[in-house]
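*Asks:* Sequence and computational prediction follow.
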Amino acid sequence: MARRSVALGDRRTSGPNPVDVHVGGRVRLRRTLLGMSQEKLGEAIGLTFQQVQKYERGANRVGASRLFDLSRVLDVPVGFFFDEMPTDVAASSPAQRPGVGRPAPEQELDPLVKRETLELVRAYYKIEDASVRKRLFEMTKALASASGRDSGKSED
């Protein structure tokens, strides 16, 4: 029996969201790679095997706290569940529609909200030697200062 389309604001859906289906498939993949049954996974995160089945089919969305629990039990980073997502699936997300889910213009200019900044900070703190970290910090400040002085010059 086909599902009836349900109006959600200005969009219509006719079944599970493709992103939810992808995430569920990644849950199933990791669970089976570990040789774990749906029942054992359910016990580990406080669910019935039927609820695990619904997650794996994409019939139920996986909330943030549940995704965190799944990543711990399945011993993978949260990002694993989104890896290898086809571009058409990612594009089906409502946030990918024009004008929806885009950062405000002032956020686009703020370097503190950029992914690059977060990756840089994470990499910096992975440097275990505090003296190396300090030298890198000082070097970065010097480069930024020199760049500011050179900003009036034209580039070749």
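*Replies:* Happy to help now that I have it.
*Asks:* CA only for contacts and neighbour counts going forward, please
*Replies:* Will do.
*Asks:* quick one: the helices in the chain?
*Replies:* For the chain, the helices defined by DSSP state H cover 18-33, 38-45, 49-57, 64-73, 87-91, 105-109, 115-126, 130-150.
*Asks:* and the comparison structure, right after this:
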Amino acid sequence: MSNHPTDTHVGAMIRGRRKALGISQQALADRLGVSFQQVQKYERGDNRISASKLYAVAHCLSCPTTYFFDGLSTCHISTEGGPLMLTAEDLEVVRLLSTIPSSKVRRQIVTLARALAAEA
């Protein structure tokens, strides 16, 4: 089974930040209370990092947790039909749609989107 693209991206961001600060894998591992092999697995994206551990990594590397998601161009959501990958434009449409106060107008937009998708 291959690594999830988000885990790989987050791991690469951890590695980049750690190296930029001149912190060794062992030093980061010691501060996190894990083995340096575990840090290696996080950095390669082999192991997913929990929210609490990511928060601890951010604290150790003096950055916000959002730093690790910078540059991530897609959002991966699991659905019954498999993974759904959302682009920045997809997320913008969702954000804009959620700002429309009228549920009737939102439903009309969804109907329009269905019609356009059916033609594609």
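*Replies:* Happy to help now that I have it. It should be emphasised that the depicted structure is a prediction, and the values quoted were computed from it without experimental measurement.
*Asks:* Ok, which of the helices of the first structure comes nearest residue 81 of the first structure?
*Replies:* Residue 81 of the first structure lies closest, by C-alpha to C-alpha, to one member of the helices of the first structure: helix 18-33, at 5.1 Å.
*Asks:* I'd like the helices of the first structure written out as TSV, with mean neighbour count added.
*Replies:* Shown next, in TSV, are those (neighbours: other C-alpha atoms under 10 Å):
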stretch	mean neighbour count
helix 18-33	19
helix 38-45	16
helix 49-57	18
helix 64-73	15
helix 87-91	12
helix 105-109	10
helix 115-126	11
helix 130-150	12
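*Asks:* Using CSV, lay out those together with distance to residue 80 of the first structure.
*Replies:* Output for the helices of the first structure, formatted as CSV (distance: least, C-alpha to C-alpha, whole Å):
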stretch, distance to residue 80 of the first structure
helix 18-33, 8
helix 38-45, 17
helix 49-57, 14
helix 64-73, 8
helix 87-91, 15
helix 105-109, 26
helix 115-126, 17
helix 130-150, 29
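*Asks:* To residue 97 of the first structure, which of these lies closest?
*Replies:* With C-alpha to C-alpha as the measure, helix 87-91 is the member of the helices of the first structure nearest residue 97 of the first structure (7.8 Å).
*Asks:* what's in contact with the closest one?
*Replies:* By C-alpha atoms under 8 Å, 6 or more residues apart in numbering, the residues outside helix 87-91 of the first structure that reach it are 18-19, 22, 96-97.
*Asks:* Save those residues as a markdown table, and put in distance to residue 111 of the first structure too.
*Replies:* Putting the contacts of helix 87-91 of the first structure into a markdown table (distance: C-alpha to C-alpha, whole Å) gives the following:
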| residue | distance to residue 111 of the first structure |
| --- | --- |
| 18 | 32 |
| 19 | 29 |
| 22 | 31 |
| 96 | 22 |
| 97 | 24 |
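*Asks:* Quick check: the farthest pair among those residues?
*Replies:* 22 and 97 (19.0 Å).
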